[in-house]
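Predicted coordinates and the sequence they were generated for:
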Amino acid sequence: MRMINKRHHLWPGVPLALGSAVLFGASAPLSKLLMGSIDPWLLAGILYLGAGFGLAILSSGRRLIGLPNVEAPLQGTDTPWLFLVVLFGGVLGPLLLMLGLARTSASSGSLLLNLEGLATMGIAWLVFRENVDRRLLLGAAAILAGAVLLSWNGGKLQLDVGGLLIAAACLSWGIDNNLTRKLSSADPVQIAMIKGLVAGATNLVLAILFGASLPSPALVLAGAFVGFLGVGVSLVMFMLGLRHLGTARTGAYFSLAPFIGAALAVPVLGESITIQLIGAGTLMGIGLWLHLAERHDHDHLHDALEHEHSHVHDEHHQHVHDGPFNEPHSHWHRHEPLRHKHAHYPDLHHRHSHK
């Protein structure tokens, strides 16, 4: 039985990447509300644990009510990649950030944090050879310029030991984002849950060892809820975005998060609308438009490929099933060689080279 499901090339990758940025950006002003009562390093642990436990509850609830899991499970061959993702993104990144913030000014720290987006896109384009053209470079530059403008407060950028540690944290997260692409065909809830639990427990223990004290249960629950949405659900959406867009484009969309956080800080924290915020929003809007207007369309060849992931029967999945089936579904399947032309991103099925 064959069915062909054709979708617009922007769907669902772009909404997923933007949704991830919205949730993560929204967590910034909400976390700032909690920082007056919770040690920052301890809060990082609570946020990640909230993400891990929240996704674990969500996954268990899904099984209890009988909802099928349409995602491919992690395989033994995924273990090294999962270990590296947790190490770089969940342990080293937050640890280097906290050590760096303790040794440099807040203005330099906020500016240097914009290096994560640059590191993510640079590694994707230069190391993993994702396709890039002039429009994408200009869009990424506009988004990055908006993020820098947003965090600039007139202070000088200090490349002291603290600044170098923050830059190293951004490099760790850039590596994490690119390595996560290796796992993008597997269940994103399972991956984010493991990352949240391991990273959260590590940060929590380290924070307590360095003198932090646990806040009230109400504050812990509030931080855990923010972490569930701003870290857990956001990470799931980010990984799904990777599946459909590739790392560079997902990273570019995710770089909008600082503007979203700053915009939400106006009603949440009572901050004022500034020329700086308007200028940053304009630059990021231009960058977003340049990315949305991209149309990468050329004749390309798909080599034979066997793998497992959640899919529907679109033009790349025209294999036969015995009997009826539901969509989406996940199973091991084979792609026969195929040559065709259509608009596409460097997703799971379009990681070919370009001359």
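That came through fine. Nothing here was measured: the structure is a model prediction, and the numbers come from that model.

can we go C-alpha only for contacts and neighbour counts from here?
Fine.

Please, where are all the helices along this protein?
Counting by DSSP state H, the chain forms helices over residues 13-35, 40-64, 79-85, 93-101, 106-112, 115-126, 134-151, 161-180, 188-209, 217-227, 234-245, 247-254, 257-269, 275-292, given from the N-terminal end onward.

How about the contacts made by the closest residue to N177 other than its chain neighbours?
The shortest distance from N177 to any residue that is not its chain neighbour, by C-alpha to C-alpha, 6 or more residues apart in numbering, is 6.4 Å, and that residue is T120. Listed by C-alpha atoms under 8 Å, 6 or more residues apart in numbering, the contact set of T120 reads 171, 173-175, 177-178, 247-248, 251.

What of W152?
107, 110-111.

Narrow these to just the buried residues.
Buried positions within these, assessed by neighbour count (16 or more other C-alpha atoms under 10 Å), are 107, 110-111.

Nearest spatial neighbour of R334, chain-adjacent residues omitted?
By the measure of C-alpha to C-alpha, 6+ apart, the closest residue to R334 outside its immediate chain neighbours is E306, 4.3 Å from it.

okay but the one you found is in contact with H331, surely?
No. Using C-alpha atoms under 8 Å, E306 makes no contact with H331, being 10.4 Å away.

If you count surrounding residues, which of those two has more?
For the pair E306 and H331, the greater number of neighbours falls to H331 (14 against 10), based on other C-alpha atoms under 10 Å.

who's in contact with the closest residue to that one other than its chain neighbours?
When the adjacent residues along the chain are set aside, H331 lies closest to E308, with 5.3 Å between them (C-alpha to C-alpha, 6+ apart). Listed by C-alpha under 8 Å, 6+ apart, the contact partners of E308 are 72, 185-186, 330-333.

Pull out the buried residues from those.
Under a neighbour-count criterion of 16+ other C-alpha under 10 Å, the subset of the contacts of E308 counted as buried comprises 72, 185-186, 330.

Format the residues you listed as JSON lines; extra columns: distance to M237.
Conversion of these to JSON lines gives the following (distance: C-alpha to C-alpha, whole Å):
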{"residue": "A72", "distance to M237": "16"}
{"residue": "S185", "distance to M237": "13"}
{"residue": "A186", "distance to M237": "13"}
{"residue": "S330", "distance to M237": "18"}
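
out of those, which are inside strands?
The subset of the buried ones among the contacts of E308 located in strands under the criterion DSSP state E comprises S330.

second one coming, line it up with the first:
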Amino acid sequence: MASSRGDRRVRMRAAVLVLVAGALFGASNPLAKLLLDEDFPAVAMAGTFYLASGVELLVLRWILRAARRRSEPGLGRTDFKWLAGAILAGGIAAPVAQLYGLKVAPAHIASLIVSVEVVFTILIAVLLFGERPTAREYGAMGVVVLGALAVGFGTRGSGGGGEAVAGALLIVLACLLWGFDNNFSERISAKDPIQIAGVKGLVAGGANLVLAAAFFTLPRLDPALLAFASIVGLLSYGTSIALFVYGLRHLGPSRTASLFATAPVWGVVLSWTALGEKPGPFALAGGVILLGGIWALLALSSGRR
């Protein structure tokens, strides 16, 4: 009985930390939009976000281990194939697709569309790893997709026309890639989440900065912008990833992804308050439908591991 109560407390703490991870990641779209408006190249921004988060998290891990405050098991040789997949899909390709999409799509649209990540995560878990959602969970996923389609139609009224629609599709692609990332990360979630997020950030960030230097002419950036991007990277990517991996360990991919899918709420609120974006009727209606589907998924998955 005591063990059962202890397990419940651990799961509750994991759920709260995943909600925090969602809030941190949800803030990334409007904050990144501010940087893109300052002509910060998308590939270089993705590299800066992840490299900053990787360096800072690995330094934090070293400090904690030196102080003997952490005894999490580190990554082993058999973990690196899953980590490599997570880095390629979720650390290198996905943020580039996200930021190029965000360049032409409004931040509140991008924030809402990111909700389809939970659908891709669950479907990939079904196809590759044998998870078995219930009929009601499939129905809730259908509601999420319907809401995302309505939000997609809303991009036509956002002032961006065809470019905004293309941006929305790039964000959907990023969600698909993050779906693979989530499932690969779940395979190694028993290991130190700070190390996983740190290595992922260091490798993915370095790779994107090399790509940016090789294929783009990079402008001279204000040190204040670089510092701001580093802080966004540490919080919205590094810390968020570490908390997400911790959630995967205790909650499994479906429930963790459902909790994380609350991220759009924070992105939309920041887009409206900080950027002054005004959603059209399709975006509003689609957002309500989409968030309703997420709520249903969260309720239905509450008993799943």
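Yep, it's here. Not measured: the values here are computed from a predicted model.

picking that back up, nearest to L219 of structure 1 among the contacts of W152 of structure 1?
The shortest approach to L219 of structure 1 among these belongs to S110, at 25.2 Å (C-alpha to C-alpha).

wait, the closest one sits on N153?
No. Between S110 of structure 1 and N153 no contact is recorded; they are 9.6 Å apart, counting by C-alpha under 8 Å.

ok, of the contacts of W152 of structure 1, which one's closest to L23 of structure 1?
S110 (18.9 Å).

Grab the nearest non-local neighbour of the closest one.
Here the nearest residue to S110 of structure 1 in space, its sequence neighbours aside, is S151; by C-alpha to C-alpha, 6+ apart that works out to 5.8 Å.

residue contacts, that neighbour?
Contacts for S151 of structure 1 were tallied using C-alpha under 8 Å, 6+ apart; they are 107, 110-111.

do A46 of structure 2 as well
The contact partners of A46 of structure 2, taken as C-alpha under 8 Å, 6+ apart, are 92, 95-96, 99, 205, 208-209.

Against A299 of structure 2, how distant is it?
With distances taken as C-alpha to C-alpha, to the nearest Å, A46 of structure 2 is found 33 Å from A299 of structure 2.

Repeat that for H250 of structure 2.
Using C-alpha to C-alpha, one obtains 17 Å as the distance from H250 of structure 2 to A299 of structure 2.

Which residue of those two possesses the greater neighbour count?
More neighbours sit around H250 than around the other of H250 of structure 2 and A299, counting by other C-alpha under 10 Å; the figures are 21 against 14.

In structure 1, what sits opposite that one in the alignment?
Here H250 of structure 2 is matched to H244 in structure 1, going by TM-score structural alignment.

quick one on the thing from earlier: for the contacts of E308 of structure 1, which one is nearest A224 of structure 1?
A186 (25.0 Å).

how far away is that closest one from V86 of structure 1?
The spacing between A186 of structure 1 and V86 of structure 1, counted by C-alpha to C-alpha, is 15 Å.

A201 of structure 1 now?
Distance of A201 of structure 1 to V86 of structure 1, computed by C-alpha to C-alpha: 12 Å.

returning to what we had before: nearest to L82 of structure 1 among the contacts of W152 of structure 1?
S110 (28.4 Å).

ok so, going back, G25 of structure 1: which of the contacts of T120 of structure 1 is nearest?
In terms of C-alpha to C-alpha, no member of the contacts of T120 of structure 1 lies closer to G25 of structure 1 than G251, at 13.6 Å.

contacting residues for K156 of structure 1?
Under the criterion of C-alpha under 8 Å, 6+ apart, the contact list for K156 of structure 1 reads 107-108.

So which residue is dead centre in structure 1?
In structure 1, the C-alpha nearest the mean C-alpha coordinate belongs to F238, at 3.6 Å (C-alpha atoms, centre = their mean).

what's the closest of the buried ones among the contacts of W152 of structure 1 to G139 of structure 1?
Each of these was checked against G139 of structure 1 using C-alpha to C-alpha; the closest is L111, at 19.1 Å.

Near T274 of structure 1, how many other residues are there?
A count of nearby residues for T274 of structure 1, using other C-alpha under 10 Å, gives 11.

go on, the one 4 residues further on?
As a burial measure, I278 of structure 1 scores 15 neighbours (other C-alpha under 10 Å).

for D133 of structure 1, same thing?
Neighbour count for D133 of structure 1, taken as other C-alpha under 10 Å: 9.

how close does it get to R243 of structure 1?
20 Å.

repeat for L164 of structure 1
Spatial separation of L164 of structure 1 from R243 of structure 1 under the definition C-alpha to C-alpha is 32 Å.

again with R339 of structure 1
With distances taken as C-alpha to C-alpha, R339 of structure 1 is found 21 Å from R243 of structure 1.

With P80 of structure 1 instead?
When P80 of structure 1 is compared with R243 of structure 1 (using C-alpha to C-alpha), they lie 19 Å apart.

A204 of structure 2 against G85, yeah?
No. Contact criterion C-alpha under 8 Å: A204 of structure 2 and G85 do not qualify, at 11.1 Å.

quick one, which of these two is more surrounded?
The residue with more neighbours, out of A204 of structure 2 and G85, is A204; 29 against 16, by other C-alpha under 10 Å.
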